[in-house]
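**Q** no sequence for this one, just the structure:
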C-alpha cells in the first residue's frame, strides 16, 4: 500500500516524504508547483525525492477532484498526509480566490477521495492561525481553546477544513487527524517566511522591515521536530469515526527581535532594521501546548532556535553560494 503526500514539493511535504521513504514506505506525491514562490526551489525539492524507486511525483491541482480520486484509487493509497495548501497570511489579502480553490476545494477533493477509497487514516495540515490574535499568558494555546475569531482569510480556510473533516469523520467513518502547525523553519524552507527573507536581505546588504515594531513572538519549530510529529500522528489514527486535532510546535515562543539577533549571529552580519506597525492579518504571538500530541506519540521538540537557525544558514550558504 502507498501513502499519498500532497504538497510533496513543498517544505514540510518533501521532508515528510523523505522520512516515509527512508523507512520503506511507498509514497505518491502530488503538487502543482505553483508560482507563489520560486518554482525552482520546489523542483529541487522534488529532485531530492526522485531517485527513490518507491516514489512517484504527480503534477496536478488539488482541487481537481477527479485526479485526486483516481490517484488514491489506482495507486492503492491507504493513508494520506495532506500537506498541500495555499500558504501565507498576507497573500490571502491579495489573492483570496487562491485560498478558496487550494484550501477549501482542495480539502474537499481529498475528503471525497478518502471516503470512496476506504482510506485508513487522513492526516492534514491546519495552522496555529486558527486561534486568532491572542496575547501570551504564560500558557500555550490548547486544542480546546476558542477558534472562532480568525483575523485572516487563510486562518478562516484552515478552520473551515477542520470543520469539514469533523463532518466527514462522523458521516463516513474514516479516521482523521488535523495538525495545527506553529511557524515551521529550517533548510529547504519557504522564501516568504521572515527568517528566510531576512537572511536574503541581510546578505544582500538591504534593510529588513520588522513588523509589529519587533514586539511579536513566534513558536519557531524546526522541521525535523515537525516531521517527528507528522509521522507519529500518521502511525496513530483515532478510532473509526474519530477526528482529533493536535498542536505541533516548539512550545517555547521566541521574540521576533531575539530571532533576528540569533540570525545575525549565525550570518556574522548585523541587520539594518526598519520598524513597521503590525500588518493586517498578523497575530501578536503564537505558543503551542503540545501535551496532547506528547501523550499520543511522545512528541518532544529537540532543536532550539539557537541550533536550528545556524543549520538553516549553513544550508542557505551552500544553496546560494554566499559566504
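**A** Alright, I've got the coordinates. Note that the coordinates shown come from a computational prediction; the quantities given were computed from them, not determined experimentally.
**Q** please count neighbours and contacts with C-alpha atoms only from this point.
**A** Noted.
**Q** what segments of the stretch 151-300 of the chain are strands?
**A** Residue ranges of the strands in the stretch 151-300 of the chain, as given by DSSP state E, counting those that start in this stretch, are 176-181, 184-185, 208-210, 217-218, 221-222, 243-248, 254-255, 273-275.
**Q** quick one, which of those strands gets closest to residue 145.
**A** Comparison of the strands of the stretch 151-300 of the chain against residue 145 by Cα to Cα identifies strand 243-248 as nearest, at 11.3 Å.
**Q** show me what that closest one is packed up against.
**A** With contacts taken as 3 or more Cα pairs under 8 Å, 6 or more residues apart in numbering; DSSP states H and E, strand 243-248 sits against helix 153-172, strand 176-181, helix 291-297.
**Q** deepest of the ones you listed, which one?
**A** strand 176-181 (a mean of 26; mean count of other Cα atoms under 10 Å).
**Q** and the residue nearest to residue 255 when sequence neighbours are not counted, how many neighbours?
**A** Leaving aside its sequence neighbours, residue 255 sits nearest to residue 217 (Cα to Cα, 6 or more residues apart in numbering; 4.1 Å). A count of nearby residues for residue 217, using other Cα atoms under 10 Å, gives 22.
**Q** just give the closest residue to residue 132, not the sequence neighbours.
**A** residue 150 (4.7 Å).
**Q** likewise for residue 158?
**A** residue 126 (5.4 Å).
**Q** again with residue 13
**A** residue 7 (5.3 Å).
**Q** helix or strand for residue 123, which one?
**A** Take DSSP states H and E as the rule and residue 123 turns out to sit in strand 121-127.
**Q** so which elements touch that strand?
**A** Strand 121-127 packs on strand 77-82, helix 153-172, strand 176-181, helix 223-234, going by 3+ Cα pairs under 8 Å, 6+ apart.
**Q** TSV for those, including distance to residue 241?
**A** Below are these laid out as TSV (distance: least, Cα to Cα, whole Å):
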stretch	distance to residue 241
strand 77-82	15
helix 153-172	5
strand 176-181	8
helix 223-234	16
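**Q** residue 30 in helix, strand or coil?
**A** strand (DSSP: H, G, I helix; E, B strand; the rest coil).
**Q** can you tell me how far residue 285 sits from residue 135?
**A** Noted for residue 285: a distance of 6 Å to residue 135, by Cα to Cα, to the nearest Å.
**Q** for comparison:
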C-alpha cells in the first residue's frame, strides 16, 4: 500500500514508518521538525528510517500539516491508500505553558488532515488520541465506553476535540477513521521530555529525580513495539460503514481503541527497574502532584483484542532495560 505518515520524525511515527517499509509498503513521511525537543534526535530517527530495509520506498517531506497550503504543496500529485496521522504537539505539562501551540497543531492540524482525507479519499485514516482524555476517571480500567468529559489538561482537551471532529467527518462523509488512545509509550528512540529519558539521564549523572505525588503514581506503560503492532493492525482494518456500533459508541465508520499494556505499574517499581539497569541507586526528590497530571492510568484493551487480535507482549521488566541500554549507547555511555 501507499501510506502517508504524519509525525514521521517522531518517536511513534518513525517506528511505524519503519515497520510499514519492512512489510513492503511505500511510505511518505511528513514532519515540521520543530524544536519542542532537540531537532537532532528527530533527524537521527529519519536517518534510521532511511537506512532501514525497504528505505527505497520511503520519501520524507518537511512540512507543517497545520498549514493547509504546506500540506497540499508537499503532497501534490500523490495518492494514498491509508493515512497514519501521528503528528501533534505532545506533552501535558507543556500545554499549560504554551496553549496556542496545541490549538494550532492539534486542532487546526487535525482538521486539516480530516479535510485532506475527505478530498483524497484514502481507504482509512488512523489517528493518535491519548489516554489523557480520561482525566481523573475513578473507574478502572479505562474503557472506550467511559465518558471523557472532564480533561485535566489542555492537551487532553485537544485530543478529545480531535475525536469529536473525527466523529463528525465519519458521519458526514462516511470517511473510515480510527482513533487510538495511547497509554504512556516508551522504548528506544523515545522522547526526552518523558519520564524514562529524564529519570535514566539523571540517575546516570547522579542527580535527583523528581517523583510527583510522593510516588503514589501508576502508569500503563506500553512498549513501542506493542504500540506499532496496534497501529498497523488498526490501519489494516478500517471500521465498516454498516450502521453497527463501533468501539467508542459510533454508528458511523469511526472506531476508538485503547492501546495499552493492560497492566498499571507502580512508579516506584519502575524506578527500581531503571536503577538496576543503570547500575546505581536514584536520588529521590519527592514532590506534590503537578497541575494537569493524573495519579494512574489503566487501559481496558478488550475491544482491540476482540476486533484486531491485539496482544502486548513486552512487560516493563524487559522494556525498561532495553530503553536504558539504548540510552547508554545513544549517549556514548557504553
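**A** Here it is on my side, so go on. Computed from a predicted model, the values in this text were never measured in an experiment.
**Q** circling back: neighbour count for residue 285 and residue 135 of structure 1, which is higher?
**A** The neighbour count for residue 285 of structure 1 versus residue 135, taken as other Cα under 10 Å, is higher for residue 285 (20 against 13).
**Q** tell me who's in contact with the more buried one.
**A** By Cα atoms under 8 Å, 6 or more residues apart in numbering, the contact list for residue 285 of structure 1 reads 133-136, 216-219, 253.
**Q** so which of the residues you listed sit within helices?
**A** Among the contacts of residue 285 of structure 1, no residue falls in helices (DSSP state H).
**Q** now list the buried members of these.
**A** 133, 216-219, 253 (16 or more other Cα atoms under 10 Å).
**Q** just to revisit the earlier point, once aligned to structure 2, how far is the strand holding residue 123 of structure 1 on average?
**A** Its aligned residues in structure 2 lie a mean 0.2 Å from strand 121-127 of structure 1 after superposition (mean Cα distance after the TM-score superposition for structure 1).
**Q** what does that strand correspond to over in structure 2?
**A** Strand 121-127 of structure 1 lines up with residues 124-130 of structure 2 when matched by TM-score structural alignment.
**Q** just the residues contacting that stretch, thanks.
**A** 81-87, 117, 156, 159-160, 162-163, 175-183, 231, 234-235, 238.
**Q** over to stretch 6-26 of structure 1?
**A** 1-3, 5, 27, 29-33, 42-43, 45-46, 49, 52, 54-55, 57, 62, 80-85, 188-190, 223-224, 226-227, 230-231.
**Q** now the end-to-end length of that stretch.
**A** Terminal residues of stretch 6-26 of structure 1 are spaced 14 Å apart (Cα to Cα).
**Q** mind listing what's buried in that stretch?
**A** Buried, per 16+ other Cα under 10 Å, within stretch 6-26 of structure 1: 6-18, 20-21, 25-26.
**Q** just stretch 228-243 of structure 2 next, same as before
**A** By neighbour count on 16+ other Cα under 10 Å, the buried set for stretch 228-243 of structure 2 is 228-235, 238-241.
**Q** for the residues you listed, give me TSV that also has distance to residue 125 of structure 2.
**A** Output for the buried residues of stretch 228-243 of structure 2, formatted as TSV (distance: Cα to Cα, whole Å):
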residue	distance to residue 125 of structure 2
228	15
229	16
230	14
231	11
232	11
233	12
234	9
235	7
238	8
239	10
240	13
241	14
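**Q** for residue 294 of structure 1, find the nearest of the helices and strands packed on strand 121-127 of structure 1.
**A** helix 223-234 (8.9 Å).
**Q** what angle do that closest one and strand 243-248 make?
**A** If you take axes from the mean of the first three to the mean of the last three Cα atoms, to 10 degrees, helix 223-234 of structure 1 sits at 160 degrees to strand 243-248.
**Q** other SSEs contacting helix 223-234 of structure 1?
**A** Using 3+ Cα pairs under 8 Å, 6+ apart, helix 223-234 of structure 1 is in contact with helix 11-22, strand 121-127, strand 184-185, helix 291-297.
**Q** now those in a markdown table, with distance to residue 197 of structure 1?
**A** Listed next are these as a markdown table, based on distance: least, Cα to Cα, whole Å:
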| stretch | distance to residue 197 of structure 1 |
| --- | --- |
| helix 11-22 | 15 |
| strand 121-127 | 21 |
| strand 184-185 | 12 |
| helix 291-297 | 31 |
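**Q** closest to residue 307 of structure 1 out of these?
**A** Of these, nearest to residue 307 of structure 1 by Cα to Cα is strand 184-185, at 11.8 Å.
**Q** show me what that closest one is packed against.
**A** Looks like strand 184-185 of structure 1 contacts strand 221-222, helix 223-234 (3+ Cα pairs under 8 Å, 6+ apart).
**Q** check the mean deviation of that strand from structure 2.
**A** Here the mean offset of strand 184-185 of structure 1 against structure 2 after fitting is 0.2 Å, by mean Cα distance after the TM-score superposition for structure 1.
**Q** got a list of contacts for that strand?
**A** 195, 220-223, 226, 249, 312.
**Q** quick one: which of these is most hemmed in?
**A** Each of those was scored by neighbours using other Cα under 10 Å; the highest score is residue 249's, at 33 neighbours.
**Q** enumerate every residue touching the aligned residue in structure 2 for residue 64 of structure 1.
**A** In structure 2, residue 64 of structure 1 lines up with residue 67, judged by TM-score structural alignment. Listed by Cα under 8 Å, 6+ apart, the contact set of residue 67 of structure 2 reads 109, 112.
**Q** could you check how far residue 194 of structure 2 is from residue 11 of structure 2?
**A** Residue 194 of structure 2 is 11 Å from residue 11 of structure 2, by Cα to Cα.
**Q** OK, contacts around residue 152 of structure 2?
**A** Going by Cα under 8 Å, 6+ apart, residue 152 of structure 2 touches 132-133, 135-136, 292-294.
**Q** again with residue 158 of structure 2
**A** Here residue 158 of structure 2 is in contact with 102-103, 106-107 (Cα under 8 Å, 6+ apart).
**Q** hmm, back to that, out of the strands of the stretch 151-300 of structure 1, nearest to residue 301 of structure 1?
**A** strand 221-222 (7.8 Å).
**Q** now name the helix or strand holding residue 60 of structure 2.
**A** With DSSP H and E as criterion, residue 60 of structure 2 is part of strand 58-62.
**Q** give the buried residues for that strand.
**A** Neighbour-count burial for strand 58-62 of structure 2 flags 58, 60, 62 (criterion: 16+ other Cα under 10 Å).
**Q** would JSON lines of these with distance to residue 302 of structure 2 be doable?
**A** Below are the buried residues of strand 58-62 of structure 2 laid out as JSON lines (distance: Cα to Cα, whole Å):
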{"residue": "58", "distance to residue 302 of structure 2": "34"}
{"residue": "60", "distance to residue 302 of structure 2": "35"}
{"residue": "62", "distance to residue 302 of structure 2": "37"}
